[in-house]
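Peer 1: 3D, please:
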Amino acid sequence: MEKQEFIKLAEKYADGRCTPEERHIVETFFDKFQEKKTEWEWSEDEERRLRMLARIRNRIHGDGDNRRVVGNKMRWYRITGIAASLVLFIGVALYYNSSLGETYREEMAMRGEKKEITLEDGTIVYLNAESSIRYPRHFSGTREITLKGEAFFEVAKDPKRPFIVKSGDVETRVLGTSFNINAYSGKQVRISVNTGKVQVTDTRAEGKKAFLKRNQQVLFREGTGELEVSGTDAEKYRAWTDNVIVMENNTLREVADILERWYDVEIVFVDKGLENKIITGKYKTNDIREVLESIKFLKQVEYDFTAPGKIQIRNMSNQQKPKPM
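Peer 2: Okay, here's the model as predicted:
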């Protein structure tokens, strides 16, 4: 089997489409990779991605203790689904880098980390947790990149070469400006402008465009396909680049999604009704407990660490404690 054939197979593995024989091939590879006995040579970047794949694969196929901590099948499926999505996230990046050679680069920030990237034209990209960008090593006629997740851009001015960001079905085009794009998979796309002007296009509908200036935003909802323009304080959407969490009429489920990405944890609501409670606040801390303590006070909830990196949130009136490990 050639190296690129294996990478495609790893992608099938992450997506749950492997036959038992194919699954055995991938599992055997990861065992050999961790023992440094693979037959192919890997670049430094490929090795880094494969180490991440191996780590997440071990997390998916953890021992019985993991299942005991979880306590129910639905919780286990949630962990498996998240971990598998990360495997696919890394595997696709690995495939792109291997198949396209030196033509393209892909940078990614895993859960619990953020990155600052400077492109060859001087543009600075701040990459939020669980996000990635793919871009050519050398820009030619246009400066075009692909974004998954969230990033803040400080675009270097170049009137002859537009800067284009593709995020799903939305294309953002500028010449020189600063703006934030939030385009996590399965969510609406939100683009907010801090400086300059931005053109946003729905690539599925010819002629459907929105033009934004400073302190304006556009929401693209996949269900309706509408581009909704409104005024906003754009600074709050870039606050994450300064490690500030801004909650403004967010549901606790939305806040939990942010905390999961930022702190590399898994959060489950024992009382499902809590997920829709609304909260507003602003936090700058490296300690997730400080955020949880504030949520506890504001929303009259309790939280428990059931295992390292695993958190349960419940109503104060719910006396059901997590089972001891």
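Peer 1: Please make it C-alpha for all contacts and neighbour counts, starting now.
Peer 2: Noted.
Peer 1: List the residues that contact Thr123.
Peer 2: With contacts defined as C-alpha atoms under 8 Å, 6 or more residues apart in numbering, Thr123 is in contact with Phe153, Glu154, Val155, Ala156.
Peer 1: Can you list which of these are found in strands?
Peer 2: Restricting the contacts of Thr123 to those inside strands, with DSSP state E as the criterion, leaves Phe153, Glu154.
Peer 1: Nearest to Thr203 among the contacts of Thr123?
Peer 2: Within these, distances to Thr203 taken as C-alpha to C-alpha reach their minimum at Phe153, with 20.7 Å.
Peer 1: And for the closest one, the neighbour number?
Peer 2: If you count neighbours by other C-alpha atoms under 10 Å, Phe153 ends up with 22.
Peer 1: Could you export the contacts of Thr123 as JSON lines, including distance to Thr285?
Peer 2: Putting the contacts of Thr123 into JSON lines (distance: C-alpha to C-alpha, whole Å) gives the following:
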{"residue": "Phe153", "distance to Thr285": "23"}
{"residue": "Glu154", "distance to Thr285": "24"}
{"residue": "Val155", "distance to Thr285": "28"}
{"residue": "Ala156", "distance to Thr285": "31"}
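Peer 1: Skipping adjacent residues, who's closest to Lys166 in space?
Peer 2: Using C-alpha to C-alpha, 6 or more residues apart in numbering and skipping the chain neighbours, the partner closest in space to Lys166 is Thr146 (4.7 Å).
Peer 1: Hmm, that neighbour is touching Met108, no?
Peer 2: No - using C-alpha atoms under 8 Å, Thr146 is not in contact with Met108, being 11.7 Å away.
Peer 1: one more to put side by side:
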Amino acid sequence: MNIEKEELLRLLKKYRAGQTSPAEEEFLEAYYHLFEHSDDGLEKLDAAAKEALKQNIRAGLDQKITLQQKSFWLRNYRSIAAVAFLILVGSYLLLTQLPKHESFSKTTQISKTYDIAPGSNKAILTLANGQSIALKNEKDEKLIYQWLDSGATTTVAYNTITTPRGGQFQLTLPDGSRVWLNAASSISFPTAFTGKERRVETTGEVYFEVAKEHLPFIVSTAGQEVEVLGTHFNINAYADEGQIKTTLLEGSVRIAASADHKTRLLKPGQQAVFMPSGQFVAIQEADTEMAVAWKNGFFKFDKQNIQSVMRQISRWYDIEVVYQGNLPDDEYVGKIKRSANVSGVLNILRLSKLNFKVEERKIIVYN
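Peer 2: Next comes the predicted model:
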């Protein structure tokens, strides 16, 4: 019996006796969710058996758990075989010996100083004449531009909408295309699309649902131009991410790279990766759910290190992140609601044995 199995059995015994600490209960809950999303340890079960086992566990835990948010789990890929074995053992015991004591506790609050509120719907509209207007709206409201064609020839003005760190925004362009801006992003666009194309410029992360017209729709960002007629796609071009990722959900797009001036075609479910300089890296199969999770109100991670995780968190909560000491090279897989205060997110990340200290709007991460 390896140490991982012994530790799990010890925790389950304490849990059945009602003696586990909140941190230990979080640990067991995390293993349930790791079971739910793992293929490694369940490959010998057929689909019906796997689903029945999962539903039985879920039904039992639903009587005991009130979740405030989607849970997060950690995979250390250096010991995935041991983890997969643990999942099967733990799942069976949770299924057959559910405890009778008081309910599974909710995510423990680390400290009230951690309760930094999540981002909200806000942006700055900069008009062509340089005037700035603060935009704040309710959850389901957005800015809508309408082009009223009077037949007269007028000079087209360009506006820019910029979201701060801790902000997001949605707008409808003059042609009816819908746009979502993630935190620390921007889009510059004309108040009317005239001529032979519809052209906009973006920074940061932007999701598009482009209205179908005969005029090409062109998105210009660092190192590339994306051309479409009508489609749904996401562009992540944050400077601190080191790569530009364009993910196609529907339709088709052509991407022209500034480095080699070649045009590449993207199909639904694919992701094009470029360097900010315009150098082509790859076209690969995409996790489309992860690419647009931010638009749907979630953080979603898939084999990302703590630095990548914290970059997303820092933009959304408008916080500075500082690292101290040697951090583990674990990779993270999980899904967390963006509507939670930062305390909830950090409590879940604590399952990886990392520690966090908050000083006003700065979070120190240490081992």
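Peer 1: before we move on, back to that, when Thr146 and Met108 of the first structure are compared, which one has more neighbours?
Peer 2: Per other C-alpha under 10 Å, whichever of Thr146 of the first structure and Met108 has more neighbours is Met108, with 24 against 16.
Peer 1: Next, the contact list for the aligned residue in the second structure for that one, please.
Peer 2: The equivalent of Met108 of the first structure in the second structure is Thr162 (alignment by TM-score structural alignment). Residues in contact with Thr162 of the second structure (C-alpha under 8 Å, 6+ apart) are Ala123, Ile124, Leu125, Thr126, Ala184, Ser185, Ser186, Ile187.
Peer 1: helix/strand/coil for Thr162 of the second structure?
Peer 2: Assigned by DSSP: H, G, I helix; E, B strand; the rest coil, the conformation of Thr162 of the second structure is strand.
Peer 1: where's it relative to Phe72 of the second structure, distance?
Peer 2: 30 Å (C-alpha to C-alpha, to the nearest Å).
Peer 1: Kindly report the same for Ala157 of the second structure.
Peer 2: Applying C-alpha to C-alpha, the value for Ala157 of the second structure to Phe72 of the second structure is 45 Å.
Peer 1: Please say which of those two ends up with more neighbours.
Peer 2: In this view Ala157 of the second structure and Phe72 are compared by other C-alpha under 10 Å, and Phe72 has more residues nearby, 25 against 12.
Peer 1: Surely the more buried one and Gly344 touch.
Peer 2: No - counting by C-alpha under 8 Å, Phe72 of the second structure stays clear of Gly344, with 10.5 Å between them.
Peer 1: export the contacts of Thr162 of the second structure to CSV and tack on distance to His33 of the second structure?
Peer 2: Supplementary listing: these in CSV, determined by distance: C-alpha to C-alpha, whole Å:
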residue, distance to His33 of the second structure
Ala123, 36
Ile124, 39
Leu125, 42
Thr126, 44
Ala184, 31
Ser185, 32
Ser186, 36
Ile187, 38
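Peer 1: preserved in the first structure, out of those?
Peer 2: Mapped onto the first structure and checked by both residues aligned by TM-score structural alignment, their matches' C-alpha atoms under 8 Å, these keep the contacts Ala184, Ser185, Ser186, Ile187.
Peer 1: Which position in the second structure pairs with Tyr184 of the first structure?
Peer 2: Tyr184 of the first structure maps onto Tyr238 of the second structure when the alignment is built from TM-score structural alignment.
Peer 1: burial measure for that match, as a count.
Peer 2: 17.
Peer 1: which residue packs closest to it, ignoring adjacent ones?
Peer 2: Gly204 (4.3 Å).
Peer 1: Assign the residue nearest to the match of Met108 of the first structure when sequence neighbours are not counted to helix, strand or coil.
Peer 2: Spatial nearest neighbour of Thr162 of the second structure, chain neighbours left out: Ser186 (4.2 Å); criterion: C-alpha to C-alpha, 6+ apart. For Ser186 of the second structure, the assignment made with three-state DSSP gives strand.
Peer 1: what about Ser186 of the second structure, how many neighbours?
Peer 2: The local packing of Ser186 of the second structure (other C-alpha under 10 Å) involves 24 other residues.
Peer 1: Just to check, it is in contact with Tyr207?
Peer 2: No - using C-alpha under 8 Å, Ser186 of the second structure makes no contact with Tyr207, being 11.3 Å away.
Peer 1: just to revisit the earlier point, aligned to the residue nearest to Thr162 of the second structure, what sits in the first structure?
Peer 2: Per TM-score structural alignment, Ser186 of the second structure is aligned with Ser132.
Peer 1: Return the residues in contact with that match.
Peer 2: Going by C-alpha under 8 Å, 6+ apart, Ser132 of the first structure touches Glu106, Glu107, Met108, Ala109, Leu147, Lys148, Gly149.
Peer 1: Out of these, the closest to Arg59 of the first structure would be?
Peer 2: Distance ranking of these against Arg59 of the first structure, using C-alpha to C-alpha, places Ala109 first at 18.5 Å.
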